[in-house]
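Participant: Quick one: sequence and predicted model below, then my questions.
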Amino acid sequence: MLNTTSIKTIIMIVFGTALVAILSLFAISLLSKKTSSSPTTSYTQTDTQKPKVELPENFVDTGISKLKDTITRDFIVKNIGEKTLQLRNINSSCGCTSAKIISGDQETKEYGMSKRSLEVVNIAPGAEATIRVIYRPFTMPVYGVIIREVYIDTNDPDFSKIILRMKANITK
């Protein structure tokens, strides 16, 4: 038979567990709102008005660098379409490589393989942005010729993924 103290203890445990569950759900709800990406607009290839990526260069050979160096190169992407171009989901081929986008007064954080972006960068028709690729060989030491890649999704139906390649020859 349960005494009054046992019943009170059971009620407190049940109440405490319920309170923790409710607070956990509330915290998850708040975090998901903070990290959600901006809405993106999609287009089809048959749309007459749509964003259009112009990427004059997607490969750069940086030459010889030392393992301790940080190699940074800028790529320009221009929107030559009639609608806003959206860049999102920055990712990379290696944890040693990251990228950020600079457009007007907006600059994203650095993102790469270990930290994918949730930010969306809007580029107006006729405008351009800089994609800054950063390679830090010392974080994943490899010697010799390497090629690292950065991937960025777009809402251009004809150019849905930008792939930027950086080549380097790493020495001691």
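Facilitator: In hand now; what should we look at? Numbering: from 1, shown residues only.
Participant: CA only for contacts and neighbour counts going forward, please
Facilitator: OK.
Participant: Now do the SS call for the most centrally placed residue in the chain.
Facilitator: Nearest to the geometric centre of the chain sits residue 117, at 2.3 Å (C-alpha atoms, centre = their mean). What DSSP: H, G, I helix; E, B strand; the rest coil gives for residue 117 is coil.
Participant: Ok, residue 31 next?
Facilitator: helix.
Participant: Next up, the contacts around residue 153.
Facilitator: 87-90, 160-162 (C-alpha atoms under 8 Å, 6 or more residues apart in numbering).
Participant: Quick one: these as a markdown table, columns for secondary structure and neighbour count too.
Facilitator: Below are the contacts of residue 153 laid out as a markdown table (DSSP: H, G, I helix; E, B strand; the rest coil; neighbours: other C-alpha atoms under 10 Å):
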| residue | secondary structure | neighbour count |
| --- | --- | --- |
| 87 | strand | 23 |
| 88 | strand | 22 |
| 89 | strand | 20 |
| 90 | strand | 25 |
| 160 | coil | 14 |
| 161 | strand | 17 |
| 162 | strand | 18 |
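Participant: all strands of this protein, in order?
Facilitator: With strands called from DSSP state E, the chain shows them at 53-54, 59-66, 71-79, 85-92, 97-103, 106-107, 111-112, 120-123, 128-135, 144-154, 161-171.
Participant: and here's the other structure:
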Amino acid sequence: MGFFISMKQSTTLFIFVGVIVLFLVGVVLIAWPSASNVPEETASVSDSSPSTLKLSESSFDFGTISMKAGKVQRMFGVTNTGTTPVEVEKLYTSCMCTTAKWTQGDDRRGPFGMPGHASVPALNATLQPGETANVQVEFDPAAHGPAGIGPVNRLVYLDTGSGTPLEFEFTASVTP
């Protein structure tokens, strides 16, 4: 009687734990967004072309928000100030706690989320010169649980496929 493990049981346990560790490492590697999916710099879209996207605002501070109060939203306007149509291929966010919805006239699409965390469908929307679309950003302060308390900075990206995506952000201070 005791806590002795036979050599065969020890080998089986070692193999079992090894398989679990390899599985978890694989899940993390698959879920982790690659550098090509999450840009690091802010830039305007199509700087060298006659078509340019401009935001109504590039950042917004929600101030202090409470987890128990639920989700918060903000609408960002996106206007094609150029002379030719702009194709917006993708809309995505920097974190799974944030989603974005595209509204262009009667056309409503989304929600769009974080690459690598979930499937992010293509947007493939065309903005004509002078046309404005809206991106409604929704942040769930409770998505990270108690670890999500404190300052938050999240990004949303519009990608035209012709350079660095247009980036806009919001900040908040999350309380329980």
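Facilitator: Nice, thanks for sending it over. In this text the structure is predicted, and so the values were computed from the model without any measurement.
Participant: Provide the aligned range in structure 2 for stretch 16-36 of structure 1.
Facilitator: On the basis of TM-score structural alignment, stretch 16-36 of structure 1 is assigned to no residues in structure 2.
Participant: Tell me the counterpart of residue 134 of structure 1 in structure 2.
Facilitator: Residue 134 of structure 1 maps onto residue 138 in structure 2, by TM-score structural alignment.
Participant: Identify the residue nearest its match in space, chain neighbours excluded?
Facilitator: Once flanking residues are discounted, residue 138 of structure 2 sits nearest to residue 73: 4.4 Å by C-alpha to C-alpha, 6 or more residues apart in numbering.
Participant: So what's the residue count around the one you found?
Facilitator: Using other C-alpha atoms under 10 Å, residue 73 of structure 2 has 14 neighbouring residues.
Participant: what sits against the alignment partner in structure 1 of it?
Facilitator: Matched to structure 1 by TM-score structural alignment, residue 73 of structure 2 sits across from residue 72. Counting by C-alpha under 8 Å, 6+ apart, residue 72 of structure 1 makes contact with 132-135.
Participant: closest to residue 155 of structure 1 among those residues?
Facilitator: Proximity of the contacts of residue 72 of structure 1 to residue 155 of structure 1 was ranked by C-alpha to C-alpha; the top entry is residue 132 with 19.7 Å.
Participant: ok, now how distant is the match of residue 73 of structure 2 from residue 15 of structure 1?
Facilitator: 55 Å (C-alpha to C-alpha, to the nearest Å).
Participant: One more: residue 92 of structure 1?
Facilitator: Here residue 92 of structure 1 is placed at a distance of 46 Å from residue 15 of structure 1 (C-alpha to C-alpha).
Participant: Same drill for the two, tell me which one is more crowded.
Facilitator: residue 92 (25 against 12).
Participant: show me what contacts that one?
Facilitator: By C-alpha under 8 Å, 6+ apart, the contact set of residue 92 of structure 1 is 98-99, 111-113, 148-151.
Participant: got JSON lines for those, with neighbour count and distance to residue 8 of structure 1 too?
Facilitator: As requested, the contacts of residue 92 of structure 1 are exported to JSON lines (neighbours: other C-alpha atoms under 10 Å; distance: C-alpha to C-alpha, whole Å):
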{"residue": "98", "neighbour count": "28", "distance to residue 8 of structure 1": "56"}
{"residue": "99", "neighbour count": "28", "distance to residue 8 of structure 1": "57"}
{"residue": "111", "neighbour count": "24", "distance to residue 8 of structure 1": "51"}
{"residue": "112", "neighbour count": "24", "distance to residue 8 of structure 1": "52"}
{"residue": "113", "neighbour count": "18", "distance to residue 8 of structure 1": "51"}
{"residue": "148", "neighbour count": "19", "distance to residue 8 of structure 1": "62"}
{"residue": "149", "neighbour count": "22", "distance to residue 8 of structure 1": "61"}
{"residue": "150", "neighbour count": "25", "distance to residue 8 of structure 1": "59"}
{"residue": "151", "neighbour count": "20", "distance to residue 8 of structure 1": "58"}
